[in-house]
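Colleague: Provided below are the primary sequence and the corresponding predicted coordinates.
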Amino acid sequence: MNMEKLPSYVRMLKDDAGEQFDPGVVVSEMDKGLAKMRVGQSRVVVQVTATLFFRTRVDSQAFEDWYFNEIRRIGWFDWRDSRTGQARSVRFKGGDIGKLLPLASQYGKAQRSVTLEYLR
């Protein structure tokens, strides 16, 4: 089975990109002194915020077709992490691809803000 890839016509803008993760630590508060901590999860979910940019109206429509027909809203796909250069298997957090915002008249250029997630 081949893994889908983020389509090549989708550009990721770096202006508002970011990365965070829940450390997966369990904290037990103590009556006195510092809280005790232990690792609660062997792997953590990393979330990467990004803006997807579409150069044409055709590209934004093609992306929606890919989203609904290829990954079926919740599927995993390959994405090259621009920070590390690694290929990662990611999905859209909650299946959400955000609001399509026009940057030119009649959506000639457009963007979507998304959050990608993967297990580290």
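Modeller: Arrived safely. Residues are numbered from 1 along each chain as shown.

Colleague: Could you use CA atoms for every contact and neighbour count after this?
Modeller: Noted.

Colleague: can you give me the helices for this protein?
Modeller: For the chain, the helices defined by DSSP state H cover 57-65.

Colleague: where do the strands sit along it?
Modeller: Secondary structure of the chain (DSSP state E): strands located at 4-5, 11-21, 25-28, 36-39, 45-54, 77-80, 87-92, 101-102, 110-119.

Colleague: and for the fourth one, what are the contacting residues?
Modeller: Contacts of strand 36-39 with the rest of the structure, by C-alpha atoms under 8 Å, 6 or more residues apart in numbering, involve 24-30.

Colleague: also this one, for the comparison:
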Amino acid sequence: MATWPTGMRYDWRDFSETPEPVVERSQMERGVPKQRRIASDARVEVQLTLHFDTAAEIAAFETWFYTTIKAGQDFFDWPHPRTGATVQARVVGGELGALTYLRRPLDKAKRSLKIEYWRSTW
């Protein structure tokens, strides 16, 4: 299994996690709405903004993305920054966000993307 590139930096201020609900809510004609469990695992979507200091870092990440994980198709081991656990994640829809340059020599840049993983809810 592929692993997340070592030394990849992302800003904690841009880091967000959104879990999908595992219950379905049904409004009743009268009374309290009913809820029932529909899944045993929750898909968690993580928004990241990656930071690159050199053109070599940009090229290395793109090589990892396009060759190692086949343009985002494959899962990879990702060290979760909040829990410290290693989870199996993948890029949502294989969508690699826009590369935004931060200075004129076009070497320092940032890129946003979403990854997803599943966690047990039992």
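Modeller: Received it, and whenever you're ready, just let me know what you need. Every value quoted in this text rests on a predicted model; they were computed, and no experiment measured them.

Colleague: Tell me how they score on TM after superposing.
Modeller: TM-score of the superposed chains, computed with TM-score structural alignment, normalised by the length of structure 1, equals 0.92; 118 aligned residues with a C-alpha RMSD of 1.1 Å.

Colleague: coming back round to it: how about the strands of structure 1 in JSON lines, adding mean neighbour count and distance to residue 62 of structure 1?
Modeller: What follows is the strands of structure 1, written out as JSON lines (neighbours: other C-alpha atoms under 10 Å; distance: least, C-alpha to C-alpha, whole Å):
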{"stretch": "strand 4-5", "mean neighbour count": "16", "distance to residue 62 of structure 1": "14"}
{"stretch": "strand 11-21", "mean neighbour count": "12", "distance to residue 62 of structure 1": "13"}
{"stretch": "strand 25-28", "mean neighbour count": "12", "distance to residue 62 of structure 1": "41"}
{"stretch": "strand 36-39", "mean neighbour count": "10", "distance to residue 62 of structure 1": "42"}
{"stretch": "strand 45-54", "mean neighbour count": "20", "distance to residue 62 of structure 1": "10"}
{"stretch": "strand 77-80", "mean neighbour count": "16", "distance to residue 62 of structure 1": "16"}
{"stretch": "strand 87-92", "mean neighbour count": "19", "distance to residue 62 of structure 1": "17"}
{"stretch": "strand 101-102", "mean neighbour count": "14", "distance to residue 62 of structure 1": "16"}
{"stretch": "strand 110-119", "mean neighbour count": "19", "distance to residue 62 of structure 1": "13"}
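
Colleague: now those strands as TSV including distance to residue 68 of structure 1?
Modeller: What follows is the strands of structure 1, written out as TSV (distance: least, C-alpha to C-alpha, whole Å):
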stretch	distance to residue 68 of structure 1
strand 4-5	13
strand 11-21	19
strand 25-28	36
strand 36-39	37
strand 45-54	16
strand 77-80	13
strand 87-92	12
strand 101-102	19
strand 110-119	15
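
Colleague: Of these, which is nearest residue 63 of structure 1?
Modeller: Of all the strands of structure 1, strand 45-54 sits nearest to residue 63 of structure 1, with 8.7 Å by C-alpha to C-alpha.

Colleague: which other residues reach the closest one?
Modeller: So strand 45-54 of structure 1 is contacted by 9-14, 16-22, 60, 93, 109-120 (C-alpha under 8 Å, 6+ apart).
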